[in-house]
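*Asks:* give me the fold of what follows.
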Amino acid sequence: MGISRGWRRLLFFLPLILIPLLLSVSELHQNSNLKDLGKNHHKKFDHLFLGPATGQGLPNRLQCQGLKALNKTHFTTSSLTFNFTDNISFVTVFAIYNISLFAHADDKSSAMVTVGNTSYTKAGRSMAILNVFINFVQVSMPRSNIIILSDPASELPIHRNNVSVLPIEGDYSRGRLMLQRIKSYIAFLETRYKEHSKTNNHSNHYIFTDSDVAVVDDLGYIFHHYPNFHLAVTFRNNKDQPLNSGFIAVRGTPDGILKAKRFLQEVLEVYSSKYMKASRMLGDQLALAWVVKSHPSFDAKRFTRPEAFLHEIHGALVLFLPCAVYNWTPPEGAGQFHGMPLDVKVVHFKGSRKRLMLESWNNFNSSSSDFSDMLCLVLKSGRTKYDF
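*Replies:* Okay, the predicted model is just below:
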């Protein structure tokens, strides 16, 4: 009987003994998961991670249901009364150096990346980005030309209609590429200024962009809606870096080309004297902001309002265009809570967003969707780091 009562007591107290033990094991397992999550937090994914679209319910923002747009972006069309004797050329700086586009998979330097059904080496994916940039321009503005400024030593296998490669001597190494970009722009404008007399008085406007942008609307609108500027840059509400150098438009008149060249020479001088420590990245944007903000009559508070405005800087009439429309960047992490404006014209896939640029084009090209639907893919992605 004593033994029986002892077992009963043990069975009664056994749950009270086991519960803390089970809780400890549970906590240990939970802590282990948190550690694993921490390890993978900064891991770059090899696929897009889609989340809720930002800007839901906000007026004048793209609204999506899945990857379908519920409202359409406010695209202009060629039916607008543009002066079609004015041509537009896109100009970008790009260099690649004697690197096999088909490196062996066991070569660690090749860093193979797969997007859809295609695998790319480091050089191959750079070329893929350049070709997608060309694709977007040729869909949005089929009458425009594309000029690629590159090192004469760089081998670019580009054979596309209305696309040309213009070699310009310089230092295109990675650490000096942003500095060289401004130098190449200045050299290009110098040649165009000298050759302008041969264009039969027809203006050829220029839009200088990074090669990781998607043009999703006809940008000829800028030159007709704002007839007085010499060059245009894009701005955002950012105290330290209010200007982004990934988009610069230049009016193709002799005065516009000359004033734009002189303006960029000012930027280059400031870059070379003040920001060489940031020559690999951001130096050009810091120099651009310094040239603008140091002008005595300029009010930097205008950067806080997303409205285009015109201001004279060192003799050049500079048009300031909001990044939200002319240089919109997909969110990453917390991202932009206000969504995508319906009148967005340029999407900039800067930084680690290159995969998204390729997948966006694949989505547009492989389905019957229009730009509005494709932009839903862009808007719903970007909640994590990508792989390039």
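*Asks:* CA atoms for contacts and neighbours, from now on please.
*Replies:* Noted.
*Asks:* ok so residue 245 is a helix residue?
*Replies:* No. Read with DSSP: H, G, I helix; E, B strand; the rest coil, residue 245 is strand and lies in no helix.
*Asks:* now the helices for the stretch 1-150 of the chain?
*Replies:* 2-40, 122-140 (DSSP state H, counting those that start in this stretch).
*Asks:* of all those helices, which one is nearest residue 222?
*Replies:* helix 122-140 (14.4 Å; Cα to Cα).
*Asks:* one more, please, to line up against the first structure:
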Amino acid sequence: MMKCTGWRCLLFLLPVIFLLPHIFSVLELHHSSAIKDPLKKRAQKLDHLVFGPAAGVALQNRMQCQGTKALNKTRHSSLFHASHPGGSIAFVSVFTVYNASINRRLKRPDSDSVTVGNVSYTKSERSMAILDVFARFIQLTMPRSHLFILTDPASDLHIDRKWITVYPIQGQYSREELMLQRIRSYIAFLDSRLKELSKKKEIGQIDHYIFTDTDIAVVDDLSQIFYEYPDFHLALTFRNNKEQPLNSGFVAVRGTLDGIQRAKVFLMEVLKAYSTRYMKASRMLGDQLALAWVVKSHLSFDLRRFAKPVAFVEKINGTSILFLPCANYNWTPPEGAGQFHGMPLDVKVIHFKGSRKRLMLEAWNYFNSSSNMDDMLCLILASGRAKYDF
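*Replies:* Down below sits the predicted model:
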């Protein structure tokens, strides 16, 4: 074995001696980053609203705001008025409570407590608070409507309001399968409506249905959809997004026998596509991908129609589908760099996806204190540029 002696050793060690301070510097920098990263990630989620300039300044047909003060008025033609004649509207949503009753029985703390305004919420309590605000917006803008909450029979869910029906449906309500179960629950509900209608000898007033997520605020009467567009069976909302052009958070169904039957068949096709093609995205986005696949698989469908926010009707496998722009019927508050063009003056549904749910509660609290819908919309438009704590 060759021994390292004298000048040879010195030559061998020189690069090591030279590089050693740099190695320590890199290690120290890496260690610093490792410490800062969690703090940085934590700082991304805030426990209060963050206001910025309201998007859409000087753009025609957009909300114009100065802080939380509206400089123009929205075109909410029927706010606070009775629903239009020709049929009542029932909202339908899937909601379940996870382990809330078990935690109470075992006196186990419910983690991730947050405070909105003067109220502190546990994880299960804030879900119930969002459901409550969802219902209150509907009651405010469409006071004659009804709400069905489709839920797990094992869920500890009790709501004592005459216009709300808790409707248990058997299924898999785990977080991993909730989006898949949502479609199954919608199909089961439509099937129950078909059986009820088939038993009636005479069909009187028609009940139309709007299926939505619970993290939405209905800020205008939606019954106009059914008389302005009299020929559709099913309505979906679209956006100019190549991979996910359709959002499943809003689906309207005409309450006729034909409308309910065709909507059921269409959703069964979506469920099949979901189960066979998109199970890897079962927890999130799978339903939207499946919706898009069913629509795109129709050979004559022109995807370029999604580029402009204009409503249109298209027949797909015998089902007449009304496509409504998300900009009006499923508008999402800005988060990060989104929604450069502001809020349309005739927005009807606001979808508080993801961490925007705090903003939904804050918006309702603000409306409660001001009773001004336009100012509340400015609050929503000017905030939402940060990831909140839930």
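*Asks:* returning to what we had before: so for residue 245 of structure 1, which of the helices of the stretch 1-150 of structure 1 sits nearest?
*Replies:* Per Cα to Cα, nearest to residue 245 of structure 1 of the helices of the stretch 1-150 of structure 1: helix 122-140, 16.9 Å.
*Asks:* pull the residues that contact that closest one.
*Replies:* 96, 99-102, 109-113, 144, 146, 211-218, 354, 357-358, 361 (Cα atoms under 8 Å, 6 or more residues apart in numbering).
*Asks:* any of these buried? List them.
*Replies:* Buried by 16 or more other Cα atoms under 10 Å: 96, 101, 110-113, 144, 146, 211-218, 354, 357-358, 361, out of these.
*Asks:* in strands only, show me these.
*Replies:* Judged by DSSP state E, the subset of these located in strands is 113, 146, 213-215.
*Asks:* Throw those into a markdown table and include distance to residue 223 of structure 1, thanks.
*Replies:* Formatted as a markdown table, these follow (distance: Cα to Cα, whole Å):
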| residue | distance to residue 223 of structure 1 |
| --- | --- |
| 113 | 39 |
| 146 | 18 |
| 213 | 20 |
| 214 | 19 |
| 215 | 16 |
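*Asks:* residue 34 of structure 1: which of those residues is nearest?
*Replies:* Looking across those and measuring by Cα to Cα, the closest to residue 34 of structure 1 is residue 113, at 28.3 Å.
*Asks:* just checking, that closest one touches residue 47?
*Replies:* No. Counting by Cα atoms under 8 Å, residue 113 of structure 1 stays clear of residue 47, with 10.5 Å between them.
*Asks:* re the thing from before, which one of the helices of the stretch 1-150 of structure 1 lies closest to residue 230 of structure 1?
*Replies:* helix 122-140 (22.5 Å).
*Asks:* relative to structure 2, what is the average displacement of the closest one?
*Replies:* Taken over the aligned residues, the distance from helix 122-140 of structure 1 to structure 2 averages 0.2 Å (mean Cα distance after the TM-score superposition for structure 1).
*Asks:* buried set for that helix?
*Replies:* Here helix 122-140 of structure 1 shows 122-138, 140 as buried, counting by 16+ other Cα under 10 Å.
*Asks:* likewise stretch 55-71 of structure 2?
*Replies:* Neighbour count says stretch 55-71 of structure 2 has 55-56, 62-65, 67-68, 70 buried, by 16+ other Cα under 10 Å.
*Asks:* just those now: which is nearest residue 333 of structure 2?
*Replies:* After measuring these against residue 333 of structure 2 - Cα to Cα - the closest member comes out as residue 55, at 10.3 Å.
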